[in-house]
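> Okay, structure incoming, though there's no sequence with it:
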């Protein structure tokens, strides 16, 4: 069974641009989080992911975003469900379609904000240019 997936990167800074305009940016320490949604994900899983991201102790000094009031840049990333086991061209059959995925990514952000987080975002479905400085580098894959 596929699960909601996130790739969390500890950053000193991160931003996402759409058509040459910055739509979201953070100065860290903080997390740049790529979120992938699959067909059977739910708002409950989104809430669980938000709680995990807010409390995950991966920032400097083994602190969490909640400990430091650290910001998060959350970006939808359907390609996290790419399957390249066969052939040379990945498929994204496990990725949920936009009408399912967008509200769940929004739910992750809303739940993080309810917890007290400063959250910046990309733009769902847009051609985004993400730039960041990964601190460490430190990257964790979460399946909820």
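Received the coordinates, thanks. These numbers were taken from a predicted model, which means no experiment stands behind them.
> okay, CA-based contacts and neighbour counts for the rest of this
Noted.
> list the buried ones in the strand or helix carrying residue 17?
Assessed by DSSP states H and E, residue 17 sits inside strand 5-18. The neighbour-count check on strand 5-18 (16 or more other Cα atoms under 10 Å) flags 5-17 as buried.
> Equivalent analysis for stretch 108-115, please.
108, 109, 110, 111, 112.
> Contact partners for the second one?
What that stands for is residue 109. 50, 74, 119 (Cα atoms under 8 Å, 6 or more residues apart in numbering).
> and the closest residue to the last one other than its chain neighbours, what is it in contact with?
On the basis of Cα to Cα, 6 or more residues apart in numbering, the spatially nearest residue to residue 119 that is not a chain neighbour turns out to be residue 72, at 5.0 Å. With contacts defined as Cα under 8 Å, 6+ apart, residue 72 is in contact with 26, 30, 31, 32, 33, 117, 118, 119, 120.
> let's bring in a second model and compare:
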């Protein structure tokens, strides 16, 4: 399971002209899932994300977490995070999990973030053509792969 986390002052997701998610201060999380991902990956990743100290304290030092700041979250599924660009110029998405595997894991990930954060998380729509808009704060962008936790 791979995520790109972006600290934002605002973010939104629009599908077919309709805004389906919108937050102010918090995180936009892009999530890519592979067949080998498990509930263990979800638990580890969610805990890491909500406790990651990437928000400024009173001295503007990145010392506060999403939990500390009561920040909001949007989670967007993005199979292209699992692209392989090793050969040729056309990315291969063979590692990305198919919907029958990915959708339940995506939903479990959202539920785990909500549980760990103690509040509702907004989402895009799995498999939809989404327009994602954000104002990256910092900019702070971090990539985490649950397969590299050791």
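Ah, there it is. Everything numeric in this text was worked out from a predicted model, so none of it was measured.
> Now find how far off-centre the helix or strand just after the strand holding residue 17 of the first structure is within its chain.
Next along the chain after strand 5-18 of the first structure, taking DSSP H and E as the criterion, comes strand 21-36. Strand 21-36 of the first structure sits 8 Å away from the centroid of its parent chain (Cα atoms, centre = their mean, to the nearest Å).
> what's the answer for stretch 130-144 of the first structure, then?
Here stretch 130-144 of the first structure is found 9 Å from its chain centre; the criterion is Cα atoms, centre = their mean.
> buried stuff in that stretch?
130, 132, 133, 134, 135, 139.
> What does the second one correspond to in the second structure?
Under the alignment (TM-score structural alignment), residue 132 of the first structure pairs with residue 134 in the second structure.
> so that match touches residue 14, yeah?
No. Judged on Cα atoms under 8 Å, residue 134 of the second structure makes no contact with residue 14 at a distance of 11.5 Å.
> what's near enough to touch the closest residue to residue 128 of the second structure other than its chain neighbours?
Leaving aside its chain neighbours, residue 128 of the second structure sits nearest to residue 15 (7.2 Å; criterion: Cα to Cα, 6+ apart). By Cα under 8 Å, 6+ apart, the residues touching residue 15 of the second structure are 128, 129, 130, 131.
> Alignment lookup: residue 15 of the second structure to the first structure.
Match for residue 15 of the second structure (TM-score structural alignment): residue 18.
> What subset of the contacts of residue 15 of the second structure is buried?
residue 130.
> Using the three-state scheme, assign the residue in the second structure sticking out farthest from the centre.
In the second structure, the residue that sits farthest from the middle, by Cα atoms, centre = their mean, is residue 88; the gap is 27.9 Å. Under DSSP: H, G, I helix; E, B strand; the rest coil, residue 88 of the second structure falls in the coil class.
> give the contact list for it.
Counted by Cα under 8 Å, 6+ apart, residue 88 of the second structure has zero contacts.
> try residue 142 of the first structure
Listed by Cα under 8 Å, 6+ apart, the contact set of residue 142 of the first structure reads 5, 6, 7, 8.
> what does the second one align to in the second structure?
Aligned against the second structure by TM-score structural alignment, residue 6 of the first structure finds its counterpart in residue 3.
> measure that match to residue 30 of the second structure for me?
5 Å (Cα to Cα, to the nearest Å).
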